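Visitor: sequence first, predicted coordinates after that:
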Amino acid sequence: MSRKLGVNIFNEKLRKEFSFIKKAKTESDVLCEVCNTGFSIMHSGRRDIEPHIKSKNHQNALHAATSSHTLNRYLKSSTLTGTDAHIAACEGVWAFHVISSNHSFRSADCASKIIRSCFAMSKFSCARTKCEAIATGVLAPFVLQELQKDLNDCHFFTILTDASNHGSTKMFPILVRFFSEKDGVKVKVIDLVDAYGESSEIIVNLLNSAMNKLNINKKLVAFCGDNAACNFGNVNRTGTNNVFYKLKQLYPGLIGVGCAAHIVHNTLKKACDKMPFDVEMIAVKIYSHFYLFTVRVAKLKKVCESVDVEYKKQIGYSKTRFLGLLSSVDSILRIFDGLKEYFFGRSQHPKFFATIF
C-alpha cells in the first residue's frame, strides 16, 4: 500500500481491486459509485474500504443496483437486425393497413393481440398508441419526402382546394396535380388544414403557406377550384375580391381551372330538363318505395328470380346530384326487368310506377 508522507492514498492497485471506488478531491478521499458515499482512507487504507463495503447503506445500494436495469434495456436500437428488423417491418405494414383501410387506431388494440397469438410473434406490439406514432413519425415523413422528390423533378403543377365542413370545423384539403415521366399525371395531397373561415384572403394564405413548405412556388401554373364567387368572382371572372385574382397578382399568367364535375353536372341538368320525364324523381320514388320495407324487398327478390335477374339493392340519392344520381340510376337499370314485372299492372302500387314501366 502506498503512503505519501505517512498518509494512505488511493493507488492503482486499490483501483483494480475495487473498481467501483474512485478518487475524489484528494488522493486520500474516495467516492463509492454504488452508494454514492464519500469517505477517507487516510488512516488505514484498505481497512477503511472493507468496513464500508460491509455497511448496511452500501449493501442496500448494491442490492438495488443488481435487481434493476438501465433504461437502455427498454429502448430499441436505431440499427435493427434479424428478428427485430422483421418485427419492425410487420408493425409498419400493419400501421399502413390501418390507415389505408380507414380503420380507427382503437381497432389496433385487439388486432395486435390476435396477430401476436395467431402468428406466434411474441414481440409484435402495435396497438393504438404505437400505430399512431408509426403513422405520424415514420410513414408521414417518408411520404412527404417522396412527394418532395416528385415535385422537384416536375416542371409545372396545378394547385387545388375546396372547403369541407365537419361540424363546426372547416377543413381545407390542398392538393397538387402534376405530370411525372414515370407514372404520368399524379394528384397528391400536400396539406390538410382547418381554418376559421373561407374568405379569399384566408384561402390564398393557406395555399401560399403549403407551397412555401415544399418550396415549389415558382412552378405553379394553374389554380383549380369550384366555380364559386369566392374562387373566381362572377361568371366572367371579373372582380378583385376572389382567390384567382389575388393569386394572379402573385403569379402572373396563372390559369384558372373551374370544377369539371360541376360543369358537367350543370350541363346534364339542363339537358335532363328537356326530357319528357324526371329522372331525379324516378330515382327518389323507387328508392323510397323499398327503403325500410322488408316485405316489399322480399317480394322484389322473388320477382327477380322469376325473370332470371340477379337482385341488386337500390342505392339512395345524394343531395350532390353528380355524386349520387348516376349510382342510383345504375342500380335501377341493373334490375330493370325485375322492377318492371314488380310494378307493372299491379293496382296496389301507385299509378306513377305503372306509367314509368
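Guide: Sure thing, it's come through.
Visitor: switch to C-alpha atoms for all contacts and neighbour counts from now on
Guide: Noted.
Visitor: the host helix or strand of Lys246 packs against which elements?
Guide: Here Lys246, judged by DSSP states H and E, is contained in helix 243-250. If contacts are counted by 3 or more CA pairs under 8 Å, 6 or more residues apart in numbering; DSSP states H and E, helix 243-250 sits against helix 200-214, helix 229-232.
Visitor: in a strand, Leu175, correct?
Guide: Yes - under DSSP: H, G, I helix; E, B strand; the rest coil, Leu175 sits within a strand.
Visitor: need the contact list for it.
Guide: Leu175 is in contact with Ile159, Leu160, Thr161, Val187, Lys188, Val189, Ile190, Asp191, counting by CA atoms under 8 Å, 6 or more residues apart in numbering.
Visitor: so the fifth one touches Arg177, yeah?
Guide: Yes - with contact taken as CA atoms under 8 Å, Lys188 and Arg177 are classed as touching, separated by 6.6 Å.
Visitor: second structure follows, compare the two:
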Amino acid sequence: MITSTQSLGLFIKERYSPISLKISAAEGTFAFHTVKHHHSFRTMDCTSNLLSVCFSDSDIAKNFHSARTKTEAIITGVLAPMSIEEVLSELQTGIAFSLSTDASNHAELKTFPIIIRYFNSSGVQNKLLDFVHLQDEKSKHVAEMLLDVITKYGLNPENMIAFCADNAPVNFGGINRAEGDNVFAKLKQIKSKLIPVGCPSHLVHKSAQIAGERALSVDIESIVAKISSFFSGEKSRVLQRHQRFIEFCDFLELHYLKFPNHGKTRWLTLFPLIERILKLWEALKSYFLSNEICPRMLETFFESNLSQCYFLFMHSSIKLFNTTSLILQRNNLSLPEMIRELRKLQQSLLDRYNGGFQELLLKWNLLKLTTLFKYTNSSPNV
C-alpha cells in the first residue's frame, strides 16, 4: 500500500543542469590534460577516485566519474573530431599548407602520423591530422596513403606547397631529389610545384661530420661514440668503470659527470658529449692510459699529443652547427626562417675560414705544443 507520493521529477536528473555541465567540462579538461602531458589512460582510474576523496565538499569532484574508458571515449569521440574540424574549417578558406610524415615501427606495422602545417593569425600551426598504419613503407604505398588522407579530409591539393619528411631515398630519391620511385616524385604528379623539405638538422650534422672527417686525421665522432659506449652497457661492469673513473676525478679535483648515450639522432648528443669530454679531459686521459682493458682506439687516441687539440677544434666548430640545429628544431619555425638560419651558418663558417679564426684555448694549446716540439726537437705524436 502506498502511503505517500513524491514528485516524479525527483527521480529524473536534469540533463543539462549547470552542475552537470560543469562536471562534463571537468571531465573533458582532465581528458585533454591526459593527452597534453602524454599520460597513460590508466592514471585516470586513480585520479577519478582521488578527486572525490580530496575534494569531498565539492559537488563537481564528488560526481566526477571519468576513468580510463570514459577518458579515452572523450578524447577519441569528442576532442579529436573537434580539433580536426577546427583545422579543416580554417583550411577551407584556401590557406596554403604542407604535409609531413615519418614511419615508426609498431610490432609488424609501420605507423605514419600525418602532420599538417599552416600559418594563420596566431602564427605557425602544427596539427596532427591522422594516424595511419601500413604494412610497409614503400614509396608507392606511402604516396597513396597521403593522397587518401588529402581526399578523406577534402583538402585541396593545389593549396599544398610542401612535403616534409626525413632525408631517406624512399621520400626524396637521394640528395639530388631525383625523379622516379619516391614519395615526393609521386606527389608532384598531382601538384607540380611542390617544395621538398627534408630534415635540416640531419643535413647540418652530416655537413659537420663530413667536414670533420676531411679536415682532421681522426674521426672525432667515432671517439665520442666509443667513450660513451665504454661507460654504458652491462650494469655491473659499467658500475665498476664509473666508480674507478670517479676516483680519477676526485684525485684531479674534477666534478664527476655522467656521459649520455650517443644516440641515433646524433645531432642531439654530439656537442654535449664533446663538451663533457673536454671538461673531464685530464681524468679521461689518465683513466684510459692506465686502464689495462682500454679499447685500442682510445689508447692510441689519448697517447697523441694533438688529441685535445682535435677536440678543441671540433668543439669550437661544431658549436655553430649545434646552435643552428637547436633553432631548426623549433616547433614554430617557418621555411623562410630555416633558409635564413642555414645561410647564417654558411656565412659564419666562411668568415671563420677567411679570418683564420681559432678559439683562445685552442691557440694556447697549439702554442704550447709548438714550443715543446721546438725545444725538444721532436715531432707531434699524431
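Guide: That came in fine, so what should we check first? Fair warning: this is a prediction, and the values are worked out from it, not measured in the lab.
Visitor: once aligned to the second structure, how far is the helix holding Lys246 of the first structure on average?
Guide: Overlaying the second structure shows helix 243-250 of the first structure at a mean distance of 2.2 Å from the equivalent residues (mean CA distance after the TM-score superposition for the first structure).
Visitor: where in the second structure does that helix fall?
Guide: Aligning helix 243-250 of the first structure against the second structure (TM-score structural alignment) gives residues 183-190.
Visitor: strands of the first structure, residue ranges please.
Guide: 3-4, 7-8, 21-23, 29-32, 37-40, 157-161, 164-166, 169-180, 184-195, 220-224, 255-257 (DSSP state E).
Visitor: for the fourth one, name the packing helices and strands.
Guide: This means strand 29-32 of the first structure. Secondary-structure packing of strand 29-32 of the first structure (3+ CA pairs under 8 Å, 6+ apart): strand 21-23, strand 37-40.
Visitor: nearest residue to the middle of the first structure?
Guide: Ile99 (5.8 Å; CA atoms, centre = their mean).
Visitor: can you find the partner of Gln145 of the first structure in the second structure?
Guide: So, by TM-score structural alignment, Gln145 of the first structure is matched to Glu85.
Visitor: residues touching its match, list them.
Guide: Counted by CA under 8 Å, 6+ apart, Glu85 of the second structure has zero contacts.
Visitor: count the neighbours of the closest residue to Val307 of the first structure other than its chain neighbours for me.
Guide: Spatial nearest neighbour of Val307 of the first structure, chain neighbours left out: Gly338 (6.4 Å); criterion: CA to CA, 6 or more residues apart in numbering. By the criterion of other CA atoms under 10 Å, Gly338 of the first structure has 23 neighbours.
Visitor: aligned partner of the residue nearest to the centre of the first structure in the second structure?
Guide: Under TM-score structural alignment, Ile99 of the first structure pairs with Val35 in the second structure.
Visitor: check Lys188 of the first structure too.
Guide: So Lys188 of the first structure corresponds to Lys127, using TM-score structural alignment.
Visitor: look up how far Lys258 of the second structure lies from its match.
Guide: Counting by CA to CA, to the nearest Å, the gap from Lys127 of the second structure to Lys258 of the second structure is 37 Å.
Visitor: what of Phe251 of the second structure?
Guide: Taking CA to CA, one finds Phe251 of the second structure at 17 Å from Lys258 of the second structure.
Visitor: next: Cys249 of the second structure.
Guide: 12 Å.
Visitor: the more surrounded of the two?
Guide: Cys249 (21 against 11).
Visitor: if we ignore the residues flanking it in sequence, what's nearest the more buried one?
Guide: Ala283 (5.5 Å).
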